[in-house]
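K.L.:
Sequence and predicted structure are below.
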Amino acid sequence: MPLAMAATMAFLPGTAAALSSDVVISAVYGGGGNSTATIKNDFIELANLTGSPIDVSGWSVQYASAAGAVFQMTSLTGSIPAHGRYLVQQAAGAGGTLSLPAPDATGSVPMSATSGVVALVTAQIPLVGCGISCAIAPNVKDLVGYGATANVETLAAPGGTNSTALARSGSLTDTDNNSVDFTSGVPKATNTAGVTVTATDTGGPTDPTPGSTRIHDIQGSGRISPIVGQSVTNVPGIVTAVRTTGSSRGFWFQDPTADADPLTSEGLFVFTGSTSPTVVPGDSVLVTGRVTEYRPAAGAQSLTEIGGPVNTVKLTGGNALPAPVTVAFPDAFTKSGSLEAQPLEPGSYVLDFLEVNEGMRVTVAQDTRLISPVNTEFDELWVTLKPGQNPTPRGGTIYKSYADQNSGRLFIQALGGAPAANVGSTLAAGTVGVVDYQSFGGYVVQATELGTITEGGLKRQKVLPPKKAGDLSVATYNVENLAATNPDAKFQRLAQAVVTNLGSPDILALEEIQDNNGATNDGTVAANETVGKFITAIQAAGGPAYAWRSIDPVNGADGGEPGGNIRQVFLYNPLRTTFVDKAGGDATTAVTVVRERPTSNQINLSASPGRINPASGAWSSSRKPLVGEFLYDGNKQLFVIANHFNSKGGDYPLTAAVQPPVRSSEVQRTQQATEVHDFVNDLETKSAGRARVVVLGDLNDYQFSPVLQTLTGNGAILKTLIDTLPEDQRYSYVFDGNSQVLDHILVSPAIKGYSYGVVHINAEFSDQASDHDPQIVRILTGCDTDPLPARCLPGSPVVDE
């Protein structure tokens, strides 16, 4: 390193004392009225980042040259509207044709176009004696040093020109690093009235002309743009689609003239934030802005885009759109390792095929099958381009292992809306859209044209009546944040499912029962109104008068929707089974297994209902298992453990930038599985293997996961009943187009005769009462002998309606 460079680096100023979270300098322009300038005056623009007006009376903006120590001050008056701007007009030059909007404050300071220092000060006292550390001087709220100056926040912003201004990037966040916070672009000024003037003509020819950078130059031949962070000017293309809803609004445009490199995409997204774009498909445009890589979630790949401040010039309208590329997926989903560090191989890997077409128009040229129901709230659906790949009997695609990501899956979002349709329906050829990347599903075709959907006629399922009166049915059902404040219609639908589809099980373990006022976060933890309303709805649907047991959690300690205090609840039919009550169970007391006598194999619970080791860190911000003792069929003892393990929140998506994806949430679920395993093992040990135990609930993990292997002791102490079904029927939930298992029923070896099934009534249907399908096990009477009678052999009680 040259000595001069080392000396310069050694004296770089530190970060400012505090980040500004309310008012910041949002733009600086010193080229007003100069040669090639369009706007006549220099200006400084401020922005209010908050939702309330801010009074700036008594404040000032102050300017100094790049090398100078003397600041010239302009006093401020009035206030800045909520999320609004404030315009300070400065000296005029001899040129320019465009006046600023009515300024909110006026000064006469001649600012440099290329280098200088601007400070926002909460006093009207000139800055003196702060040298090159004015960013941390008293009363300085924000400071921008640009060009060749050392008086900066961390590092200087780019230098300006007569035809470019410095503007704070993106969401206006202040990081106290001018080089990061500011980019150079077309001058744009807004006053407190919201009037904006933009220098769309920067003094060049009357008709704007394309710049030297093309879309394929921005996209490059890898996943990350080779010019990320750089500003680009007048990038040409044809608008192919627009997004006018949500907080990620913008448009896609595509260069109709492709280069010779098949690895460089010719399409790109232009991010306009919460402002809807004014262009329409078919417009020929020139786009100026900054190249960014937007990573929508932890571990996700990034989307290359042009971000703010963005200037778009429309040249002509009604142009033909570039021909779409036909979507054709290779066999393999992705390679291993860091995808961003490896070359693209679109002929070998699905994720590489989608990346090289990022932002481009594509078409689905074949009829496809829906492998998820249409989510009509977000107009989303998944189809399979490989109809023979791991199909379920009902039209989905089964998720078999971490190593098999089902490479035929394609995510589609219909920009114009999508009709309700269920798994197994047909999407006719002809869908056209652009390739995007989102946080949840990864690569997605934003469809401007959606093929016709033909419903497949999928039927909901129900449980057959028991063959013997002594059979005991036990079910699990995640009722998705059920609260007393929910509409009656939700209670009625769930209740009808309990009666009609589940056949009014004798014991029903419910997950996601919320407290009486749902998401209202006021300290309420009781759920008696929620459960009572559900029981009443079940009776109205023709079901039994269920009794119930549960334990209220500590407020805010069990995760889930804030304020909801979700917990597990046992409903049971007192005409079919008896709940063995034993006092002492509460939110913080651990239930234990107790022998009746030291030499006896007869066991009981220390409390019923009780919770498993609630003080353990395994249950931090997560639901604690609910344990209860029941009697059935002539005083046979049954222990039921209802669970709701922590969610997969925080795991990397299947399309993650590093493969295989990180499953960080699995660590806590494994700890939870260990707690339940140890409790069941205690039941087994103290009963000499005679304890009848059912472990059930939403375990938030797959039958092949380390979590389930830990819980079951690799099958030694519990049997995973989903594994008794044919492989193509092992699912209770649909996510990212994969039919998969999150809910489980497990039984101890002492339960020998049973029938079991998943009752498909929700996950495959657009119209859902919950996003989970319930499961049921029927413990068959007279099945305690070896060999088992024929009726005791495993089977399924579930049929189509």
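P.N.:
Looks like it came in fine.
K.L.:
make it CA atoms for all contacts and neighbour counts henceforth
P.N.:
Noted.
K.L.:
Can you identify each of the strands in the stretch 251-400 of the chain by residue range?
P.N.:
Counting by DSSP state E, counting those that start in this stretch, the segments of the stretch 251-400 of the chain that form strands are 267-273, 284-294, 303-316, 325-326, 337-338, 361-364, 368-370, 380-384.
K.L.:
quick one, which of those is nearest to Thr710?
P.N.:
strand 337-338 (27.2 Å; Cα to Cα).
K.L.:
Comparison target below:
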Amino acid sequence: MPSKKSARLAALTVAALSAASTVVLVSPAHAAAVSIHDIQGATRISPYAGQKVTDVAGIVTGVRTYGSSKGFWIQDPNPDADPATSEGVFVFTSSAPKVAVGDAVTVTGTVSEYVPGGTSSGNQSVTEITKPTVTVVSSGNAVPAATVIDARSVPAAYVPAGDSAAGNSINGLALEPKKYALDFYESLEGMNVQVKDVRVVGATDPYTELWVTVKPRENATRRGGTLYGSYDSQNTGRLQIQSLGATSAFPVANVGDVLTGSTTGPLDFNQFGGYTLVAGEIGTLKSAGLARETTQKQKNGELAVATYNVENLDPTDATFEEHASAIVNNLKSPDIVSLEEIQDNNGAKDDGTTAADVTVTKLIDAIVAAGGPKYDWRSIDPANDTDGGEPGGNIRQVFLFNPERVSFTDRAGGDATTAVGVTKVHGKAQLTASPGRIAPTDEAWKSSRKPLAGEFVFRGRTVFVIANHFNSKGGDFGLTSATQPVPRSSEIQRHQQATLVNAFVKDILDTQKNADVIALGDINDFEFSDTAKILEGDGELWSAIKSLPRSERYTYDYQGNQQVLDQILVSPSIRRGCDFAYDSVHINSEFNDQISDHDPQVLRFKP
């Protein structure tokens, strides 16, 4: 998966430069004096979009002096009786505003619908007044009372289906704030809102933001998060929190912590998360003391196989000791580790380097220094700049294995572009190359990582392991998209990839019915997704994370949704023929000081 950091910075640059980030609507050039609720209207698009409005009155509730969206929010202290029409609006000034919270102002300017990230992002728009002329009428006024957002006020249904005649857009639909959560939030866009005593469900990130839930019982997980378990059951209580104050004062929170007291400020909508409470007042952090998990050590007769996305690891990173400690102490030194996102020897420098021996050796040495085994390793260097990820990084999967516990069957012939096959030798399945790559020239793997297949032997029994890193979800619309149901364009390629991997596994099982096969890695899709169903096929594989209770099925936390991206899938001989244990080892996704955005997974079984 491409770096979240690099993708986000790129998106911010595009958003700042893109002229397409404002919805252009044809409407009369001027409107008489109107109130804020008239501007907001009862749909997502202002009935005054494109018009100049005069002397719009309100009290300043928040001032944003940083970033590319400088401006302030105003709210009418005299609301109308329609719950669908917001009483607040953002005034975009482009430079630091010269107003203060509590100022009573009048604003003359042009109503605009701004789409954070540009229209191609699929995001909803924010109603704004642009090119403003601002008059301060008085100062020191009381700010309109904050509207409380809590479990009772947020509807259980997430969003209506979009208008099929308008490309499934929800923009033109009348808001029903008592029926749908996104309509409720939209009806408060720009208004002063408040949450109280809310649990953190997405740890503080490098961009000084976190996620909370106002519904503490909604799909709660054992460690304090909120589970994403179905496309049809969205978590309506999630809300992003940012701050109008200094970044140094922002709470550094982990999942399960609580923001006690009141967190209050305008309700905004942004590119990376949708509806966001931009706090002028933020609650006090109460730690839940969440600890990183540790799995059990495998027994002598058990084979431990793990997958771990180490997030663009290259020799310049400062996380080698921490990754090594995680593998040794938290994962208990698995016999085989599939690593994803190992970069080449000079990381993102795009000079044709594809070898990753320096990167891998540095990690192996750090593992030894942490008290772990001297792992051996196998991988195949990709062709330069062909496998996606951070430009120049040449990420790939790598097998680490403990030679004191398991051996690797080397069979020549595998390279970046040669497809591995399956043959029968003495009645047993055998790879034509080990390690080898599955159908590496197929279009399914364009700008994506090719699966790495290898043969291992544990106590005389061959185990086939396929390390995967499927196409990322980049390009998909967010859950708060203006298009509903949300398009998931990225899964088209993942379906093609899953089809190829399943066919390869089927070849092995058709050759040897009782073969032990493991397909694992960063699948970049949920255990309930069509991608997983295609991978599983007609029983060739089964995602072992489904052996866990539902509330423990997660490997990743995105926008306060704990979800599965990393999976270990097993063949019938492993699922039915022996005892196995599965563990999603939560050491990263719930923590603000994570060394990767993924939690590793471990499978222990007796071949």
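P.N.:
Noted; the coordinates are in hand. It should be emphasised that the depicted structure is a prediction, and the values quoted were computed from it without experimental measurement.
K.L.:
Could you get me the TM-score between them?
P.N.:
Remark: TM-score between the superposed chains equals 0.91 [TM-score structural alignment, normalised by the length of structure 2]; 572 aligned residues with a Cα RMSD of 2.2 Å.
K.L.:
re earlier: could you save the strands of the stretch 251-400 of structure 1 as JSON lines and add columns showing mean neighbour count?
P.N.:
JSON lines is the format used below for the strands of the stretch 251-400 of structure 1 (neighbours: other Cα atoms under 10 Å):
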{"stretch": "strand 267-273", "mean neighbour count": "26"}
{"stretch": "strand 284-294", "mean neighbour count": "22"}
{"stretch": "strand 303-316", "mean neighbour count": "21"}
{"stretch": "strand 325-326", "mean neighbour count": "14"}
{"stretch": "strand 337-338", "mean neighbour count": "12"}
{"stretch": "strand 361-364", "mean neighbour count": "24"}
{"stretch": "strand 368-370", "mean neighbour count": "26"}
{"stretch": "strand 380-384", "mean neighbour count": "26"}
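K.L.:
Now distance to Gly650 of structure 1 too, for those, in JSON lines please.
P.N.:
Shown next, in JSON lines, are these (distance: least, Cα to Cα, whole Å):
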{"stretch": "strand 267-273", "distance to Gly650 of structure 1": "25"}
{"stretch": "strand 284-294", "distance to Gly650 of structure 1": "18"}
{"stretch": "strand 303-316", "distance to Gly650 of structure 1": "20"}
{"stretch": "strand 325-326", "distance to Gly650 of structure 1": "34"}
{"stretch": "strand 337-338", "distance to Gly650 of structure 1": "19"}
{"stretch": "strand 361-364", "distance to Gly650 of structure 1": "31"}
{"stretch": "strand 368-370", "distance to Gly650 of structure 1": "27"}
{"stretch": "strand 380-384", "distance to Gly650 of structure 1": "22"}
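K.L.:
Going by neighbour count, which residues in the top helix by length along structure 2 are buried?
P.N.:
Assignment by DSSP state H gives helix 491-511 as the longest helix of structure 2. Buried residues in helix 491-511 of structure 2, counted by 16 or more other Cα atoms under 10 Å: 491, 493-509, 511.
K.L.:
for that helix, packing partners?
P.N.:
Packing partners of helix 491-511 of structure 2 (3 or more Cα pairs under 8 Å, 6 or more residues apart in numbering; DSSP states H and E): strand 422-425, strand 428-431, helix 530-536.
K.L.:
Fine by me, thanks again.
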